[in-house]
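A.B. asks: Structure here, sequence nowhere to be found:
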């Protein structure tokens, strides 16, 4: 959970998660929808799926006990060198270095490395520095304690902007401090060049428009689980376009005909939601919609995997962030 996410954001999610999945066997046996519902809002949903797969592997290959060797931990889905090193150094007192956002900054400034840490030669060098900095094997200080201290130093003192060098316990031996290069190190990474994209989502109610306005809580709305391979796969959402930029609601409605199995007619615009995903800066236009005059969809059940659900039922489904915003608007 802490990968790419701050501690303050993670804490309430972690507490709720541990109440439902208190051990690896419970997590391995859980269905994906329940898992995704507990992860909803944290983003980077691949982490949740990898953890689910890793739990199953631990149960199957290690009798439900977390592996002790670095190679076995590294073989678990979703775990890389940093995560494996952090787990084993902190929980098992094994001598492994770690390199993440905070320690990258600390070690880069320590040796006055001006190159971006993402460059392969720089990254390789920083791993060597991280390992060399670990306490000696016979030292009373453990690698786990050192790794946590280095992360805290980066988070609280050796910060990205306005580092507190006057409070740093190792400032006198820091090359960047000596050369007055603190604000220039680490080297800047090329900023993401976002592509603008317009997408559409449609609110299709099972009841007539007037009833939707007078009885929003009793109305059922069309949703579906996002298919594998798509953005936010496994989460639920309203009918929406995500594959390419579309400029008109009529074109978007036509795009969704194949997925819905029936034509729809777009109605009034309810709102516009702006958000960013990976390299895309998205403007999501949310419209009402009704089944087309030639459609045979109402009043029967929608085609699989689409479902009509109330807002109360929707609250128990794992939804995309924008899908949840639309649901909140309807309530």
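C.D. replies: Thanks, I have the structure now. Being a predicted model, the structure only gives us computed values, none of them experimental. Residues are numbered from 1 along each chain as shown.

A.B. asks: When you work out contacts or count neighbours from here on, use the C-alpha atoms and nothing else.
C.D. replies: Will do.

A.B. asks: Contacts only, for residue 253.
C.D. replies: 263-266 (C-alpha atoms under 8 Å, 6 or more residues apart in numbering).

A.B. asks: Identify, from these, the entry nearest to residue 167.
C.D. replies: The shortest separation between residue 167 and any of the contacts of residue 253 is 60.0 Å, and it belongs to residue 266 (by C-alpha to C-alpha).

A.B. asks: For that closest one, which non-adjacent residue is closest in space?
C.D. replies: By the measure of C-alpha to C-alpha, 6 or more residues apart in numbering, the closest residue to residue 266 outside its immediate chain neighbours is residue 289, 4.3 Å from it.

A.B. asks: I'd guess that neighbour is in a strand, am I close?
C.D. replies: Yes: when the secondary structure is assigned by DSSP: H, G, I helix; E, B strand; the rest coil, residue 289 falls within a strand.

A.B. asks: and the comparison structure, right after this:
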């Protein structure tokens, strides 16, 4: 790299010209004019982006910031409203931690987020990556930010042969060495953008890369070999059942709310059997929540992080109100009911099998 500007200078020069326009981001041009990122928007976007794509997050971010424009508004929101707005985004523990964090910041920190990665880690739901990202992007602390894109860029730059996740310590060390003392937030976002747009998992566009001259993997023609990964273990399969009750007079669907803790905690659902990552749920009519003319309506499947779940779907049209009722949701309002993806699949399967009224 003799005769070339330092790595961070080349990368930041590229970012100044090619930064992605994202609803939670302050552009490098605005940042240079003194516009400061809003820590609330940075935090909210980073929590949403955990294990979720930018494309999927954009619409959710718009809804959240319109309904709850600052951390105080979010802290005062009803749990069920936030969980409903989160429905479909997945990994629902994030939504519960989001509320817990907003309330901690509002009630015990005067509505202000801490400005260092160390202090941010004390907040609910904020780990090493999220704390570094918030501290760097919102407060320009030169904390090493390492997400999936940055892992890929860094393992290629240095041809790190250790497979993930064991390689993460070495990656973090390298990123810390590369992160400049000034414009740390722009540097982190530039690394993310480089991985998302040029240093992609397949067919990276090395000819357009502003830092390709120093990339060991490119020099060796092995870009797509990195990052190294261990073979994935097969996920176990689990089974359960969902019982969708439809009200005879208007077709409304009976829903209830899951317990606050555990899988899909606090989310709306039709009646279901118990199921977890450890034990198979019961299936069949013996598991029905109340007596009715239950008819099998098929199966739905859903992949969780650690297991795949298949639910038998049963449908009954009922006249009388069951004793242990939740609430009736009109079919036209199901999108607003906050059903997680799995439960929406179950209801849709039941409705598809229902006789026309």
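C.D. replies: Yep, that arrived. Everything numeric here is computed off the predicted structure, so don't read it as measured data.

A.B. asks: before we move on, the earlier item: export the contacts of residue 253 of structure 1 as TSV, with columns for secondary structure and neighbour count.
C.D. replies: Putting those into TSV (DSSP: H, G, I helix; E, B strand; the rest coil; neighbours: other C-alpha atoms under 10 Å) gives the following:
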residue	secondary structure	neighbour count
263	coil	21
264	strand	23
265	strand	17
266	strand	24
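
A.B. asks: I'd like the residues you listed written out as CSV, with distance to residue 200 of structure 1 added.
C.D. replies: Written out in CSV, the entries for those read as follows (distance: C-alpha to C-alpha, whole Å):
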residue, distance to residue 200 of structure 1
263, 15
264, 13
265, 13
266, 10
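
A.B. asks: quick check, nearest of these to residue 252 of structure 1?
C.D. replies: Lowest distance from residue 252 of structure 1 to the contacts of residue 253 of structure 1 (C-alpha to C-alpha) belongs to residue 266, with 8.8 Å.

A.B. asks: what's the next secondary structure element after the longest helix seen in structure 2?
C.D. replies: If each helix of structure 2 is counted by residues according to DSSP state H, the longest one is helix 93-108. Past helix 93-108 of structure 2, heading to the C-terminal end, the next element that is a helix or strand (DSSP states H and E) is helix 117-120.

A.B. asks: Which positions in the very next helix or strand once past that following helix come out as buried?
C.D. replies: Stepping forward along the backbone from helix 117-120 of structure 2, the first helix or strand reached (DSSP H and E) is helix 128-139. Applying a neighbour-count criterion of 16 or more other C-alpha atoms under 10 Å, the buried positions in helix 128-139 of structure 2 are 129-139.

A.B. asks: counterpart of stretch 92-112 of structure 1 in structure 2, which residues?
C.D. replies: Correspondence between stretch 92-112 of structure 1 and structure 2 is established over residues 139-159, with TM-score structural alignment as the criterion.

A.B. asks: Actually, stretch 156-174 of structure 1.
C.D. replies: Under TM-score structural alignment, the match for stretch 156-174 of structure 1 is residues 197-215.

A.B. asks: Helices along the stretch 201-350 of structure 2, start to end?
C.D. replies: Using DSSP state H, counting those that start in this stretch, the helices of the stretch 201-350 of structure 2 run over 216-219, 341-353.
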